[in-house]
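A.B. asks: mind looking at a prediction? Sequence and model below.
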Amino acid sequence: MSALICGSMAYDTIMVFHDRFKNHILPEQVHILNVSFLVPDLRREYGGCAGNIAYNLKLLGSEPLPMATVGKDFQPYAQWMSYCGINQEFIRTVEESFTAQAYITTDMDDNQITAFHPGAMSHSHLNTVPTDRGIKLGIVAPDGKDGMVAHAQQFAAAGIPFIFDPGQGMPMFNGEELLEFVELATWVTLNDYESQLMQERTGLKPEELAKKVKALVITRGANGSLIYTDGQCLEIPAAKPKAVLDPTGCGDAYRAGLLFGLLQDMDWATTGRIASLMGAVKVETAGTQNHSFTLAAFRERYHENFGHSF
């Protein structure tokens, strides 16, 4: 039994400007902005929600099935997925497009200027949720808008339980559209900011949203997470990272932990703690797919953090 992961695959090009943007952007001249930043440090990372979630779920010993649309430049990423042993059966190449990519420039104050090109991600609706692969559950993560809508409907029609994870795709949807997702979904996961936005757009408090699904998960970074289920709210403590280097991708790592627990039919207290530890492991390494561990080592860290085993 496996998990189908619907979402984006992307390249992240990350550049570091060894100064501060504020020293080069004059507020009184922003209407004629024309600036150039020298960026001596540059790295290109493999990313995208589907790619990140699949990578982390594979580390936990599961067999993820990422489903995404990619471009003609995807070969290096495909080679990396092959190296990691991740199934690519449901990765569709759109030859006239580039793979989605983000260009991120960070200054010494950790301010960021980002340009995002959706590329092939805009064609995600061309993929269809398969119904003949023994898929136990799925997730609808940030992707092209039409694809997110179609895949949620297809999961529901096929009777496959799934997580709705709007993430950075939330601004694409109004309150009515978000409620339609919630009505179709089995579980919903949000970070604390997204939770506030969901409340504003739907008019529903977390307790009210939770009544529409089997569980509502709200992550709060270093403050842990909340899981609303069966009329109660479980407080999941944050695991302790050995270092805090890069929070990018922590949410995807956490969601991989949720999928792992659900695939194993674990209780929510255990599932939430596994997800919490996945986020802590990720934050210790720069980039979204550069961390690694053995399952035995992960189990040991779990015991160290929470005082029991799974």
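C.D. replies: Everything's here; your move.

A.B. asks: only C-alpha atoms from now on, for both contacts and neighbour counts.
C.D. replies: Fine.

A.B. asks: now do the buried residues in stretch 41-54.
C.D. replies: For stretch 41-54, burial by neighbour count (16 or more other Cα atoms under 10 Å) applies to 45-54.

A.B. asks: list the contacts of residue 277.
C.D. replies: For residue 277, the contacting residues are 238-240, 254, 302, by Cα atoms under 8 Å, 6 or more residues apart in numbering.

A.B. asks: and those, which of them are in helices?
C.D. replies: 254, 302 (DSSP state H).

A.B. asks: among the contacts of residue 277, which one lies nearest to residue 247?
C.D. replies: residue 254 (11.5 Å; Cα to Cα).

A.B. asks: quick one, strands of this protein?
C.D. replies: 2-6, 10-16, 41-47, 65-70, 91-93, 100-106, 112-117, 135-140, 162-164, 187-191, 215-219, 225-229, 232-236 (DSSP state E).

A.B. asks: just send the ones you listed back as a markdown table, with distance to residue 297 too.
C.D. replies: Formatted as a markdown table, those follow (distance: least, Cα to Cα, whole Å):
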| stretch | distance to residue 297 |
| --- | --- |
| strand 2-6 | 23 |
| strand 10-16 | 29 |
| strand 41-47 | 24 |
| strand 65-70 | 24 |
| strand 91-93 | 31 |
| strand 100-106 | 33 |
| strand 112-117 | 34 |
| strand 135-140 | 27 |
| strand 162-164 | 28 |
| strand 187-191 | 27 |
| strand 215-219 | 24 |
| strand 225-229 | 23 |
| strand 232-236 | 21 |
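
A.B. asks: pasting the second one now:
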Amino acid sequence: MPVSQPSLDIVAIGDAIVDVIATCDDAFLVEHALPKGQMQLLDTDHANRLYAAMGNARETSGGSAANSMAGIAAMGGKAAFIGQIAKDQLGEIFRHDMRALGVQFDTPALNSGSEHPTGRCLILVTPDAQRTMNTCPGASHQLKAEALDEALIASASILMLEGYLWGPELPRKAMYRAIEIARAAGRKVAFTLSESVCLEGRSEVFAKMIEDGGIDLLFANDHEAMQLAAAPSLGEALAVLAEKVPTLVITRGAEGALGLQDGVGVEIPAIPVAEIVDTTGAGDLFAAGFLTAHCRGHDLRKCLETGAIAAAEIISHFGARPEADLKALVQL
């Protein structure tokens, strides 16, 4: 049982990244050997070269879990974020953006100089709305357990963890510690998967964690679910994962989404969009909508539908932060 009533809906731990978004054609991707529609990690020097070659860009605070917290705040939820930034210009942009959006963010900046600058994701959007992400994690992968605000974690109804931070040793240890804190306070733990979690050497450790009952709610797309479960079909993957995780949420792009909760399955279609401009952050905002509705006590179908509404709004414009009044759109 919780030691006290939660004062926050959700606290997330994830990459503190500044998104740098620009448009380009397919020829630019070929010229710079960038895998279209995929995400790759860059070191600082490579990121600097690519940034210099990009056209006009827009800079906003980003990162998967941070995007979700921004969405939750936009829907009227109480959200907080824990992530590592550096003492530099991009770090100040990130902190200002998060607080301006209504997300509590107080993680102290890392005084790392040029060795570990604030992380950035160079996002190139082609005319077909596909986004190619090139991430330089920088300071975000230096998050230590000692930087966690334990009282903040214990105060939230749900602890949300981001898969992109699962690989590096320091933030993975921090996430383990955060789970201990949340469990001691009687809170739920949600995890948003990423393809990086499914890589060899990472999936085994994560699989053991869900085997041990460490995750209450798992977000994944269909491909990630199949990779994690080592299953040839989505149906078989769901059968494997549903035995270990009480609530599964699977996004399927244009095919909609489905959820499994305590053996009960619900499937919904995607929300029609007049024009898909940029798919950046679609999964992040889906999770935001789902979690906001979940914290309001809604059933699985309503949670999925709320996620779909939030995702549809985000793909109708550039960037991973809502521009329309999400609170009015989801009507919770």
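C.D. replies: That came in fine, so what should we check first? What you see is a predicted model, and the numbers here were worked out from it, not measured in a lab.

A.B. asks: just say which of the strands of structure 1 is most tucked in.
C.D. replies: strand 65-70 (a mean of 29; mean count of other Cα atoms under 10 Å).

A.B. asks: just checking, what packs against that one?
C.D. replies: Helices and strands touching strand 65-70 of structure 1, by 3 or more Cα pairs under 8 Å, 6 or more residues apart in numbering; DSSP states H and E, are strand 2-6, helix 49-59, strand 91-93.

A.B. asks: for residue 182 of structure 1, find the nearest of those.
C.D. replies: strand 2-6 (16.2 Å).

A.B. asks: tabulate the helices and strands packed on strand 65-70 of structure 1 (CSV), appending distance to residue 175 of structure 1.
C.D. replies: Shown next, in CSV, are these (distance: least, Cα to Cα, whole Å):
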stretch, distance to residue 175 of structure 1
strand 2-6, 22
helix 49-59, 23
strand 91-93, 30
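
A.B. asks: so which of these is nearest residue 164 of structure 1?
C.D. replies: strand 2-6 (10.1 Å).

A.B. asks: now do that closest one: everything it contacts.
C.D. replies: 50, 53-54, 62-68, 134-141, 143, 148, 151, 259, 263.

A.B. asks: likewise stretch 177-195 of structure 1?
C.D. replies: Taking Cα under 8 Å, 6+ apart as the rule, stretch 177-195 of structure 1 contacts 149, 152-153, 156, 161-167, 170, 198, 202, 206, 209, 212-220, 251.

A.B. asks: can you rerun that using 6 Å?
C.D. replies: Stretch 177-195 of structure 1 is contacted by residues 156, 161-165, 213-220 when judged by Cα atoms under 6 Å, 6 or more residues apart in numbering.

A.B. asks: surely residue 187 of structure 2 touches residue 156?
C.D. replies: No - in this structure residue 187 of structure 2 lies outside contact range of residue 156 using Cα atoms under 6 Å: 7.2 Å.

A.B. asks: what is in contact with those two at once?
C.D. replies: Contacts common to residue 187 of structure 2 and residue 156, judged by Cα under 6 Å, 6+ apart, are absent.

A.B. asks: what number of residues lie near residue 211 of structure 1?
C.D. replies: 14 (other Cα atoms under 10 Å).

A.B. asks: got it, and residue 79 of structure 1?
C.D. replies: Residue 79 of structure 1, neighbours per other Cα under 10 Å, totals 11.

A.B. asks: could you measure from residue 19 of structure 2 over to residue 239 of structure 2?
C.D. replies: 36 Å (Cα to Cα, to the nearest Å).

A.B. asks: one step back: among the helices and strands packed on strand 65-70 of structure 1, which is nearest residue 80 of structure 1?
C.D. replies: That would be helix 49-59 among those, by Cα to Cα, at 10.2 Å.

A.B. asks: quick one: what's aligned to residue 328 of structure 2 in structure 1?
C.D. replies: Using TM-score structural alignment, the equivalent of residue 328 of structure 2 in structure 1 is residue 296.

A.B. asks: same question for residue 275 of structure 2.
C.D. replies: Per TM-score structural alignment, residue 275 of structure 2 is aligned with residue 243.

A.B. asks: tell me how many other residues crowd the nearest residue to residue 253 of structure 2 once chain neighbours are set aside.
C.D. replies: Closest residue to residue 253 of structure 2 apart from its sequence neighbours, by Cα to Cα, 6 or more residues apart in numbering: residue 270 at 7.3 Å. Look at residue 270 of structure 2: counted by other Cα under 10 Å, it has 20 neighbours.

A.B. asks: verify the stated contact: residue 270 of structure 2 with residue 256.
C.D. replies: Yes - the pair residue 270 of structure 2 / residue 256 is scored as a contact, 3.9 Å apart, by Cα under 6 Å.

A.B. asks: one step back: turn the contacts of stretch 177-195 of structure 1 into TSV, including distance to residue 8 of structure 1.
C.D. replies: Formatted as TSV, the contacts of stretch 177-195 of structure 1 follow (distance: Cα to Cα, whole Å):
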residue	distance to residue 8 of structure 1
156	20
161	20
162	17
163	15
164	14
165	12
213	24
214	25
215	24
216	22
217	21
218	21
219	21
220	23
